[in-house]
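Enquirer: Okay, predicted coordinates and the sequence, questions at the end:
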Amino acid sequence: MDPERVIRTGPDGRQLIGPVNAAKTPRWAGTGTFARLPRTDQVEKTDIAVLGVPFDAGVSYRSGARFGPNHVRESSRLLRPFNPAQSASPFALCQVADAGDLIGNPFDIGEAIESIAAGASELMSAGSRLVTIGGDHTIALPLLRANHAVHGPVALLHFDAHLDTWDTYFGAEYTHGTPFRRAHEEGLIDPEAVMHVGTRGPLYGPEDLEDDERFGFGIVSSADVMRRGVDAVVAVLREKVGDRPLYVSLDIDVMDPAHAPGTGTPEAGGMTSREVLEILRGLRGLNIVGCDVVEVSPAYDHAELTGTAAAHVVYEMITLVALGPGAAPGGPAYGISGNAYGEAR
């Protein structure tokens, strides 16, 4: 028996089916979709599809991100339909639904990449914008291929402890450490509008940074966020991206292990969950065409810290996509004096 759901009238007059009504069905019960939203087969048209890709055959250290999508879904049960940080109700702006999982061959990375790209393209051809939960960072490449087919070369904001622009691992070109080098080589991303955010940790050598710069990437390190502050970082990112179609890819290890221990390649000195969420909120009004959150490995996630952080990241991404490009500035709905973006966004 399907539980009672929140029904809203959207800006275009459509009836939008929202999450399960928490006043009627307790949060620990009912379906395990993201934020307890309807499935795509329960709605007529999906504007934003939350898509799981449980694939982690491309990892170079600790595996387990294949279990990330459902872990994030379970961690999202406490999310509520009004986002006070952006003073917006994303599920009342457009139809958001859970598209379930897209399966890639776990024994053949090349085949998996092809099937993920095809599955993403099929959803996009039906008019859905995708917010994807991985899975390891290998999946960013096929998702970028699908977005490139629609939008051409896209701007990229890559939140990650690592560059992910290395060439090969054990001679393999397609891994979670190589997607953005391949994306550059394939012309999927605009070299004038690509940035890493939160990067830190040891490298193999200075040539890693030299290659990365040659591909066009700028870097805002986690130390930059600490020293310069969120406001300054957002200003840099917005200037870099401009009005280009933007893809946002976020590896949960961009956060410090204190905030997100459940990941395969943790690095000390990362951002807080608050800093990550505030930077994302500062992207309001940009032309975001797709997003992903990857590398959540629940086996290492004590007290569900990582799943909770990832669920809130996905929620902010959904809000940004629902608000759309050119969204009017809007500050938080509560706070003593607002926050740094109260007047700017």
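Expert: The structure has been received and is ready for your questions.

Enquirer: switch to C-alpha atoms for all contacts and neighbour counts from now on
Expert: Fine.

Enquirer: and the longest strand for this structure?
Expert: strand 189-199 (DSSP state E).

Enquirer: for that strand, packing partners?
Expert: strand 154-159, strand 218-221, helix 222-228, helix 230-241 (3 or more CA pairs under 8 Å, 6 or more residues apart in numbering; DSSP states H and E).

Enquirer: And here is the other one:
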Amino acid sequence: MSKLYHQPQSGNDMPRFAGRSTMMRLPFVEQLDSLDVAFVGIPLDVGTSLRAGTRYGPRQIRAESVMIRPYNMATGAAPFDSLSVADIGDVPINTYSLLKSVEIIEQYYDNLACYPLVPLTLGGDHTLTLPILRALAKKHGPVGLVHVDAHTDTNDTMFGEKIAHGTTFRRAVEEGLLDCQRVVQIGQRAQGYAAEDFQWGVDQGFRLITAEQCWHRSLSPLMAEVREMMGRGSVYLSFDIDGIDPAWAPGTGTPEVGGLSSIQAMEVVRGCRGLNLIGGDLVEVSPPYDVSGNTSQLAANLLYEMLCVVPGVDYHK
């Protein structure tokens, strides 16, 4: 089947406040054979621990993506000229069972892994990354990880449960899904329940870059180090919107002050250019706490920036 190089619908053909709600007003596609990149929504918030509402994240991110145009004027990326990209809708999670939802997500991404496409996921709470990694590791083996977050998400349990949005990466290590020497966590901050709360991942081999280490500096030099660290191996990018300071992104379930700026967030994602990126997600957007829509708009733009660094994108600069 020949590829269709879809373009987002122009705001001059259909008003931006009208038409079908898809990521960047791309076509909704069910035939996956010819796709290089698929935007996927996971409307999950059963795994959250404070504010709920991330089940509405994918819908609102799509709604706020209507202003995004095809060409990246800063980097020269032209993803729609070189890749077949579409929105393939949402994973039909179980709203009453987190464990069942995790199973459904894994099976869904198992199916996606049958196709040579890169999934970019609109979340949804951070629990969803575990089943995605389970599916991708079956195809690629243990993967490298770039993880932006206010938290390490390496708790052993939460309220006695092994699966929740704060246990994702401990389970991923225990299940052999990550290449621990190629894991970097960026933006962690605030308080812990114990003095060693950030230490577990470091003991496994993770590189930890706390928010304080990011203050008052560009993160472009850091990302040069990350690219060298990741090498040619498969890499997954997981971006929790609470990694960004709530001044820029208030609409999230577990906000923490002193976080990254929106500019630093873009530096991190743009700094992933050249990596063998096999997937990415943007999680923890909670629209009920996003009165202005700024958080969802930033999330949509970061997902576009992820698209721009997927292998195979043409650049016009």
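Expert: Arrived safely, thanks for sending. Computed from a prediction, not measured in an experiment: that's the story for all the values here.

Enquirer: hang on, the earlier thing: now the longest strand of structure 1: which residue numbers in structure 2?
Expert: Counting by TM-score structural alignment, strand 189-199 of structure 1 pairs with residues 178-188 of structure 2.

Enquirer: Also stretch 80-87 of structure 1?
Expert: Residue span in structure 2 matched to stretch 80-87 of structure 1, by TM-score structural alignment: 69-76.

Enquirer: now what about that stretch, what contacts it?
Expert: Gln7, Pro8, Met24, Ala77, Ala78, Pro79, Phe80, Cys308, Tyr315, His316, Lys317 (CA atoms under 8 Å, 6 or more residues apart in numbering).

Enquirer: let's see 7 Å
Expert: Pro8, Ala77, Ala78, Phe80, Tyr315, His316, Lys317 (CA atoms under 7 Å, 6 or more residues apart in numbering).

Enquirer: For the third one, which non-adjacent residue is spatially closest?
Expert: On the basis of CA to CA, 6 or more residues apart in numbering, the spatially nearest residue to Ala78 of structure 2 that is not a chain neighbour turns out to be Tyr71, at 5.1 Å.

Enquirer: Give me the neighbour count for that neighbour.
Expert: 16 (other CA atoms under 10 Å).

Enquirer: picking up where we left off before, and of the contacts of stretch 69-76 of structure 2, the nearest to Ser238 of structure 2?
Expert: Ala77 (20.9 Å; CA to CA).

Enquirer: right, and that closest one touches His316 too?
Expert: Yes: Ala77 of structure 2 lies in contact with His316 (CA atoms under 7 Å); the separation is 6.4 Å.

Enquirer: So between those two, which is more surrounded?
Expert: Ala77 (21 against 11).

Enquirer: Can you tell me how far the more buried one is from Asp45 of structure 2?
Expert: 33 Å (CA to CA, to the nearest Å).

Enquirer: just Leu178 of structure 2 next, same as before
Expert: From Leu178 of structure 2 to Asp45 of structure 2 the distance is 24 Å (CA to CA).

Enquirer: With neighbour numbers in mind, choose between the two.
Expert: Asp45 (28 against 24).

Enquirer: what's the matching residue for the more buried one over in structure 1?
Expert: Asp45 of structure 2 maps onto Asp56 in structure 1, by TM-score structural alignment.

Enquirer: what's the distance between that match and Asp292 of structure 1?
Expert: 14 Å.

Enquirer: Can you name the residues that contact Gly216 of structure 1?
Expert: Counted by CA under 7 Å, 6+ apart, Gly216 of structure 1 has contacts Pro191, Glu192, Val194.

Enquirer: Equivalent analysis for Leu98 of structure 2, please.
Expert: Contacts of Leu98 of structure 2 by CA under 7 Å, 6+ apart are Val46, Gly47.

Enquirer: how about it, what's its partner in structure 1?
Expert: Per TM-score structural alignment, Leu98 of structure 2 is aligned with Ile109.

Enquirer: what's the answer for Asp153 of structure 2, then?
Expert: Here Asp153 of structure 2 is matched to Asp164 in structure 1, going by TM-score structural alignment.

Enquirer: List the residues that contact that match.
Expert: Per CA under 7 Å, 6+ apart, neighbours of Asp164 of structure 1: His176, Gly177, Thr178, Pro179, Phe180.

Enquirer: rewinding a little: just list the residues touching the match of Asp45 of structure 2, thanks.
Expert: Shown in contact with Asp56 of structure 1 (CA under 7 Å, 6+ apart): Ser63, Gly64, Ala65, Arg66, Gly135, Asp136.

Enquirer: how many neighbours does the second one have?
Expert: Looking back up the chat, that one is Gly64 of structure 1. Every residue meeting other CA under 10 Å relative to Gly64 of structure 1 is counted, giving 23.

Enquirer: quick one: it and Tyr300 touch, right?
Expert: No: the pair Gly64 of structure 1 / Tyr300 is not scored as a contact, 8.6 Å apart, by CA under 7 Å.

Enquirer: For the contacts of Asp56 of structure 1, work out which two are farthest apart.
Expert: Top of the distance list for those (CA to CA): Ser63 and Gly135, 9.8 Å.

Enquirer: of these two, who's got more company?
Expert: Counted by other CA under 10 Å, Ser63 of structure 1 and Gly135 do not tie: Gly135 has more neighbours, with 31 against 21.

Enquirer: Is the one residue sitting closest to the centre of structure 2 part of a helix or strand, or is it coil?
Expert: Nearest to the mean C-alpha position of structure 2, by CA atoms, centre = their mean, lies Asp281 at 1.9 Å. What DSSP: H, G, I helix; E, B strand; the rest coil gives for Asp281 of structure 2 is strand.

Enquirer: which residue in structure 1 lines up with it?
Expert: Match for Asp281 of structure 2 (TM-score structural alignment): Asp292.

Enquirer: And for Asp197 of structure 2?
Expert: Using TM-score structural alignment, Asp197 of structure 2 lines up with Asp208 in structure 1.

Enquirer: which element is its match on?
Expert: helix 206-214 (DSSP states H and E).
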